[in-house]
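here's a sequence, model it:
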Amino acid sequence: MTYCVGLKIDGGLVFMSDTRTNAGIDSISTFRKMHVWEEPGERALVMLAAGNLATTQAVVSLLDERSKAPSDRAPSIMQTPSMYQTARLVGEIVKEVITNSAPVGQSADAFGASFILGGQIKGTEPRLFLIYPEGNFIETCEDTPFFQIGETKYGKPIIVRAYERTMTFAETVKLLMVSFDSTVKSNLSVGLPLDLLYYQRDTYRVGYRKRIGVDDQYYKTISDGWSNALKSAFKSLPDFQE
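Down below sits the predicted model:
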């Protein structure tokens, strides 16, 4: 399992993902789920992946191959004229990989994967998409300014309650830290380290990027502070009267 979030604010796009792909008594695996393609000054693309690991790695590998040799491996996400066309291209590759992975006569559900794709291409606005295993996709809007994939239920309430599109990058990171801490504490299949990335609109290059480990002091502060704040809020509520 995994947990990934892509969130749109006035200042740009913020992405965060965990790195755990398997969890059990004696089986914990870690893989990066955040992938970046950029041509500074022209475009910056970020993709988060969740689902079958073989499928997500195959999709990323195909995108990598076609981006590194665009003259020989077309189409390439480094040549698409818009984020919409980029999302269409990724969707086609996702559908192709999943379809080809399933044995003849068997369901492709076991090979399913979903993706969050965001970024900006020069001359266009920053955009954020959720791409389904079937290859189709949707885009953020005023009512839905963020996307989650993977284990979403534990971290969603805080984002829904506290998000504002005018938030600064620092405020957004605080919000996502609480969301991820709530998820990590509730589900063993989601775990640190976390990958964080900020894309500032109209820069056409990846901005702040960091890996957050178990020894990260800010994460510890947020985790402890949120737990204490919840306990204080609970105690402040009136007791039930028979």
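
only C-alpha atoms from now on, for both contacts and neighbour counts.
Noted.

could you pull out the buried residues of stretch 154-165?
Tyr154, Gly155, Lys156, Ile159, Tyr163 (16 or more other C-alpha atoms under 10 Å).

second chain to compare with the first, below:
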Amino acid sequence: MTYCVGLKLNRGLVFMSDTRTNAGVDNISTFKKMHTWELPGERVITLLTAGNLATTQAVISILDERGKAPEDRNPSLLETSSMFQAAGLVGQVLKDIISANANVGQKAASTFNASIIMGGQIKGMPPRLFLIYPEGNFVEASEDTPFFQIGETKYGKPILVRAYDPDMKFEDAIKLLLVSFDSTVKSNLSVALPFDVMTYETDQMSVFREERITEENSYYQAISNNWSEALREAFASLPNFSFGEKDD
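Prediction:
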């Protein structure tokens, strides 16, 4: 399993992903799930992947090869005329790979399923964020749905819903995501550090900041410890429950 989040702000986009993959408790590995294609001054496109590792690696490899070999660039993420077309391209590649590995029926295909968050900007157009499904179709982030999650989503969603603000700074967005990821790590063994994080500022046409957060990161340790303490204090401050009087 995995946990990835793409967040849309008024200032730009924020991406975060864990790095754990597993095929059982005795077969755990670390793989990068965040991948970025960049033409400085022209476009930045980032993908976060969750699901079958062979499927997602095949998708990334095909997209990467098309971006590096001029004779094989049609179609390529580096040449699509819009983010909508880029989402359609990624969706088609994902669908084709799943279909090629499925022997028969929906059950066989589900073994190779994967989902992708894609976000970025092409010059002259606004930043956009998409969630791409295994079937190849996709939806776009909006004011009503300003972020997407894939993988193990349920543990980290409450904090995002309660604390998200479209006007927040990148630093606050990363703090919010770290709380969301920390809650997920503490609830599910299939999600783990290190975390990859990337921020993209609107109209910059290049990656703003990108780094990897490990378990030894002092800021992450402070967030994890302080959030736990804050929850305990908040719980203690809530009104006490009292049983009603019994009827005679």
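
now the TM-score, please.
For this chain pair, the superposition-based TM-score is 0.98 by TM-score structural alignment, normalised by the length of structure 1; 242 aligned residues with a C-alpha RMSD of 1.1 Å.

how about the buried residues of stretch 154-165 of structure 1 in JSON lines, adding secondary structure?
Converted to JSON lines, those look like this (DSSP: H, G, I helix; E, B strand; the rest coil):
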{"residue": "Tyr154", "secondary structure": "coil"}
{"residue": "Gly155", "secondary structure": "coil"}
{"residue": "Lys156", "secondary structure": "helix"}
{"residue": "Ile159", "secondary structure": "helix"}
{"residue": "Tyr163", "secondary structure": "coil"}
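
from those residues, which is closest to Asp216 of structure 1?
Gly155 (19.6 Å; C-alpha to C-alpha).

may I see the buried residues of stretch 154-165 of structure 1 arranged in TSV, with distance to Ser71 of structure 1 as well?
Compiled in TSV, the buried residues of stretch 154-165 of structure 1 are given as follows (distance: C-alpha to C-alpha, whole Å):
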residue	distance to Ser71 of structure 1
Tyr154	44
Gly155	42
Lys156	42
Ile159	42
Tyr163	42
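
can you give me the first-to-last residue distance of stretch 196-212 of structure 1?
Across stretch 196-212 of structure 1, the terminal residues are separated by 7 Å (C-alpha to C-alpha, to the nearest Å).

quick one: residues in contact with that stretch.
With contact meaning C-alpha atoms under 8 Å, 6 or more residues apart in numbering, stretch 196-212 of structure 1 is reached by 11-17, 38-44, 119-122, 125-126, 169, 192-195, 219.

what's Asp144 of structure 2 aligned with over in structure 1?
Superposed on structure 1 with TM-score structural alignment, Asp144 of structure 2 falls opposite Asp143.

count of neighbours near its match?
Number of residues near Asp143 of structure 1 (other C-alpha atoms under 10 Å) recorded here: 6.

gap between it and Thr30 of structure 1?
33 Å.

how about Ala113 of structure 1?
17 Å.

tell me which of the two has more neighbours.
More crowded of Ala113 of structure 1 and Thr30, by other C-alpha under 10 Å: Ala113, with 26 against 14.

now do the contacts for the more buried one.
Ala49, Ala50, Gly51, Asn52, Thr55, Thr56, Val94, Tyr132, Pro133.

now neighbour count and distance to Cys4 of structure 1 too, for those, in a markdown table please.
Output for those, formatted as a markdown table (neighbours: other C-alpha atoms under 10 Å; distance: C-alpha to C-alpha, whole Å):
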| residue | neighbour count | distance to Cys4 of structure 1 |
| --- | --- | --- |
| Ala49 | 27 | 8 |
| Ala50 | 24 | 7 |
| Gly51 | 19 | 11 |
| Asn52 | 17 | 14 |
| Thr55 | 22 | 17 |
| Thr56 | 22 | 14 |
| Val94 | 27 | 18 |
| Tyr132 | 18 | 14 |
| Pro133 | 23 | 16 |
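
distance to Pro75 of structure 1 and secondary structure added to those, as CSV?
What follows is the contacts of Ala113 of structure 1, written out as CSV (distance: C-alpha to C-alpha, whole Å; DSSP: H, G, I helix; E, B strand; the rest coil):
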residue, distance to Pro75 of structure 1, secondary structure
Ala49, 21, strand
Ala50, 24, strand
Gly51, 25, strand
Asn52, 24, coil
Thr55, 20, helix
Thr56, 19, helix
Val94, 14, helix
Tyr132, 20, coil
Pro133, 20, coil
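
just checking, Ala44 of structure 1 touches Gly12?
No. Between Ala44 of structure 1 and Gly12 there is no contact under C-alpha atoms under 8 Å: 11.6 Å.

quick one: which of those two has more around it?
Counting neighbours by other C-alpha under 10 Å for Ala44 of structure 1 and for Gly12 shows that Ala44 has the greater number, 25 against 21.

excluding its backbone neighbours, what's nearest that one?
Glu38 (4.2 Å; C-alpha to C-alpha, 6 or more residues apart in numbering).

wait, that neighbour sits on Leu45?
Yes. Using C-alpha under 8 Å, Glu38 of structure 1 makes contact with Leu45 at a distance of 5.9 Å.

the two: who's more crowded?
Legend: neighbour count by other C-alpha under 10 Å for Glu38 of structure 1 and Leu45, higher for Leu45 (25 against 19).

now do the helix or strand hosting the more buried one: which elements does it pack against?
For Leu45 of structure 1, the host element (DSSP states H and E) is strand 43-51. Where contact means 3 or more C-alpha pairs under 8 Å, 6 or more residues apart in numbering; DSSP states H and E, strand 43-51 of structure 1 is packed against strand 3-9, strand 34-39, strand 113-121, strand 146-150.

reformat these as JSON lines; add distance to Leu62 of structure 1.
Listed next are those as JSON lines, based on distance: least, C-alpha to C-alpha, whole Å:
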{"stretch": "strand 3-9", "distance to Leu62 of structure 1": "21"}
{"stretch": "strand 34-39", "distance to Leu62 of structure 1": "13"}
{"stretch": "strand 113-121", "distance to Leu62 of structure 1": "15"}
{"stretch": "strand 146-150", "distance to Leu62 of structure 1": "21"}
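
lovely, talk soon.
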